[in-house]
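Trainee: got a predicted structure here, sequence first:
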Amino acid sequence: MLWPLLLASCSAPGQTVSSQSTPRHQQLQAVKTWGIQLTGYGNTRLEAVAASKFDLVVVDPTDDNAVLWTTAEVARAARGTSGQGKLLIAYLSMGAAESYRPYWKPGWRVGNPAWLLAEDPDWPGNYDVAYWNTDWQRIALAQLDRAIDAGFHGTYMDLIDAYQRNPERPSARADMVTWVCRIAAHARARDPEFLIIPQNAADLLTDPRYAACVDATGQEETFVYATDQPTEPERERTQLADYQLWKKAGKPVLTLDYANNPALVTQVYQKARQAGLVPYVTKVGLDTLPAPR
């Protein structure tokens, strides 16, 4: 789970994916730098995103006041202030509900509606959901539609690993695969090039259905736990082994680690790139967008 919210040729780091006329999947393959900002937009709105030199940026589909970005703002951020162009991807939590979202209704509580499960004790306002429930899926797909309408190039989907929280449900893993593929089919019926990028749950790629539905993955805390705590060698080895499946399938792996220590930040970028990954190291708040490196 993410931490905040209380020319299409291979380019070197610092260069950007260029022409938006290039097929989007081809642009995705060319991504060498990426970033994510989910809050802290303030009065400057998406200007920092527009000015950034990243190949791909993930942003929340709403501003700090939960108001949807306009199509003009999304287009400007994707085009860039210098016309450099980038893939602009909408963050959506598809495996959990959030009480600060526009869809949330007064009076909702655990068990009402039926798909609303336990509140996450570590993240007040975030709730597990029965993601296989059609009523929840209708709400989530409406969020997706708004992102498509706004002009986003794809979605970065959080809580896809929610199936791990349902050990009492034998079909939980298969249900998540079915749900992700329904999201992909829904989006591509409207925009055939729409990119589907789930976060975490790297092992789902072993399911052929899932592999056919997703385009890349985002992975948290491969090298560093939040914040400045190196992960265990065994975790790193296991994660990197899982990522090889994605690389062999031709699907980029975007890593997200949280560190402030300059030496550690440099080390993470080096290790990730040596493994053929696309790294981003930032502060846990995800409320700024530092320059690519």
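Mentor: On my side now, so go ahead. Residues are numbered from 1 along each chain as shown.
Trainee: going forward, measure contacts between C-alpha atoms and count neighbours the same way
Mentor: Fine.
Trainee: in this structure, where's the longest helix?
Mentor: When the chain is parsed with DSSP state H, its longest helix is helix 172-190.
Trainee: and that one, what does it pack against?
Mentor: helix 134-150, helix 208-213 (3 or more CA pairs under 8 Å, 6 or more residues apart in numbering; DSSP states H and E).
Trainee: and the next helix or strand past that helix?
Mentor: Downstream of helix 172-190, the first helix or strand assigned by DSSP states H and E is strand 195-198.
Trainee: structure B:
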Amino acid sequence: MPSPLHRYKAEFFKALAHPLRLAILDALREGEKTVTVLQKELGVEQPAVSRQLAFLRQQGLVAVRREGALAYYRTKDPEVYAFLYPLSPTEPGAVRDSPLFHDHLNLRGTSACVRVGPHETNTLRSGTGGSIEQMGRWGFPQGGFRRWGRGVFWLTLLLLALAACRGTGEAPEPPGSPPPAPGPAPSVRTLIYQLTGYPASGLTALGAAAAGLYVIDLTKDGATPWSGDDLAALEGKPVLAYMEIGGMENYRPEYSVVQKDAPDLLLNSVPGWSGEWYAKYWDERWWNLVVRPRLDKALAAGFKGIYLDLVDAYEGINLNLVPGETRDSLAVKMVALLGRISQYVKAKRPDFWVFPQNAPELRMRPGYLPAIDGIGLEELFFYATDKPCTDSGCQERLAHARAIRDAGKLVLTVDYATRPENVRAACEKSRAERFVPYVTVVDLDRISPLCP
């Protein structure tokens, strides 16, 4: 079975295994550049450049410096070029001299042989003064390759070497990964989660409940956003704005816009929820028409953060509607969207919180944990309604929740129970795990008692 280190290595090389990303890194070798400059140099559309820069930032390969309205991108660790262009006569500094190569591939004191043809073998040896020896023919024309093309070739050889090596130990943090985002205040102990049924008086009743944290819909009625004056009724307590990022309900104001301008973004319906559809959340039009406008509304109203639902859309989308996609590729794209959301809001307000709901298994994917401040988990201890959650799926999600908590993130639990003994049990189980509990009804249309 692959070790965590093998999985990390695979993800690290996956970050480089895209021609446009390699071209961007190649261009940034000359120094800082803006998106506009990169777009002109590479001859591609601006959204494509932005997407790949965001991905490279998530993987810790690219950093950004802001100067006024401009953002200047640069390579975060120049030694990455030792991966891309090793042993080239025009690229001084072979792989054998790169600490990045040895440290991240964990080859110190090891050797690995890779068969690359009937009679050709590569031997990788490392350690102090380590070397890479080449024997035999490589089977490709001399010259004629663009620099990033040579990089792809050598990355392939390195991946073959890794397949022959046996890694040990735990995976290190990705090179140059950003520090964890600022987390919620540890004093948060109580939660109220209400999405509908707000009285005409606004949020006064919620404020009177004196919870430590609130999750409410982005809007009062599905369409009209809350204002800063509305949120003042919660007496300065942190409030998260609920919004969907993996789908769309038909009563939202963006629905008519999507239907008019990009109806193909909507896919199959969400089981059990009439008038709601999964969406192509990775499409740039989805970002422009739905996600970014919602984020801007939350920022403008003065919310403390966002609470993102349908993150698990990658599991529910009908693959027949998205040819070429797999569950794995959709999961990668969901994490990329979370990373983009986090970067967008934190560039405007560094202390803005990002909480996805459900899909805790995404924590295993690179870029997920640095993008979030916490997570909300439904039905961790009781299914709707009053049904104990004891199956293997519940235990698996609990294990993920513990790992997220141990990573320094706040875990909110939302269980659906009404029987007093079950309400009490859900509160106690969550407290025992050092989570923040709330027990309510599945309609989320009322204020339920706070867990003691």
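Mentor: Thanks, I have the structure now. What you see is a predicted model, and the numbers here were worked out from it, not measured in a lab.
Trainee: would you pull the TM-score for this pair?
Mentor: Here the superposed chains carry a TM-score of 0.84, computed using TM-score structural alignment, normalised by the length of the first structure; 263 aligned residues with a CA RMSD of 2.0 Å.
Trainee: the helices in the stretch 201-350 of the second structure, which residues?
Mentor: 204-208, 228-231, 253-261, 284-286, 292-301, 313-316, 327-348 (DSSP state H, counting those that start in this stretch).
Trainee: so which of the ones you listed gets nearest Ser111 of the second structure?
Mentor: Nearest to Ser111 of the second structure among the helices of the stretch 201-350 of the second structure is helix 327-348; the distance by CA to CA comes to 32.1 Å.
Trainee: how far off helix 292-301 does the closest one point, in degrees?
Mentor: Angle, helix 327-348 of the second structure to helix 292-301, by axes from the mean of the first three to the mean of the last three CA atoms, to 10 degrees: 30 degrees.
Trainee: tell me which of the helices of the stretch 201-350 of the second structure lies nearest to Val423 of the second structure.
Mentor: helix 204-208 (19.9 Å).
Trainee: neighbouring contacts of that closest one?
Mentor: With contact meaning CA atoms under 8 Å, 6 or more residues apart in numbering, helix 204-208 of the second structure is reached by Ala233, Leu234, Glu235, Ile447.
Trainee: can you put those residues in a markdown table and add neighbour count?
Mentor: Output for those, formatted as a markdown table (neighbours: other CA atoms under 10 Å):
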| residue | neighbour count |
| --- | --- |
| Ala233 | 16 |
| Leu234 | 22 |
| Glu235 | 12 |
| Ile447 | 17 |
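Trainee: out of the residues you listed, which two sit at the greatest distance?
Mentor: Taking CA to CA, no two of the contacts of helix 204-208 of the second structure sit farther apart than Glu235 and Ile447, at 16.7 Å.
Trainee: identify the residue of the second structure aligned to Trp69 of the first structure.
Mentor: Matched by TM-score structural alignment, Trp69 of the first structure corresponds to Trp226 in the second structure.
Trainee: ok, now which ones touch that match?
Mentor: With CA under 8 Å, 6+ apart, Trp226 of the second structure has these contacts: Leu218, Thr219, Lys220, Ala301.
Trainee: and which of these is nearest to Ala200 of the second structure?
Mentor: Lys220 (9.6 Å).
Trainee: number of residues surrounding the closest one?
Mentor: 20 (other CA atoms under 10 Å).
Trainee: quick one, what contacts it?
Mentor: Tyr198, Trp226.
Trainee: same check on the one 5 residues further on?
Mentor: Taking CA under 8 Å, 6+ apart as the criterion, Pro225 of the second structure is in contact with Leu218, Thr219, Lys297, Ala301.
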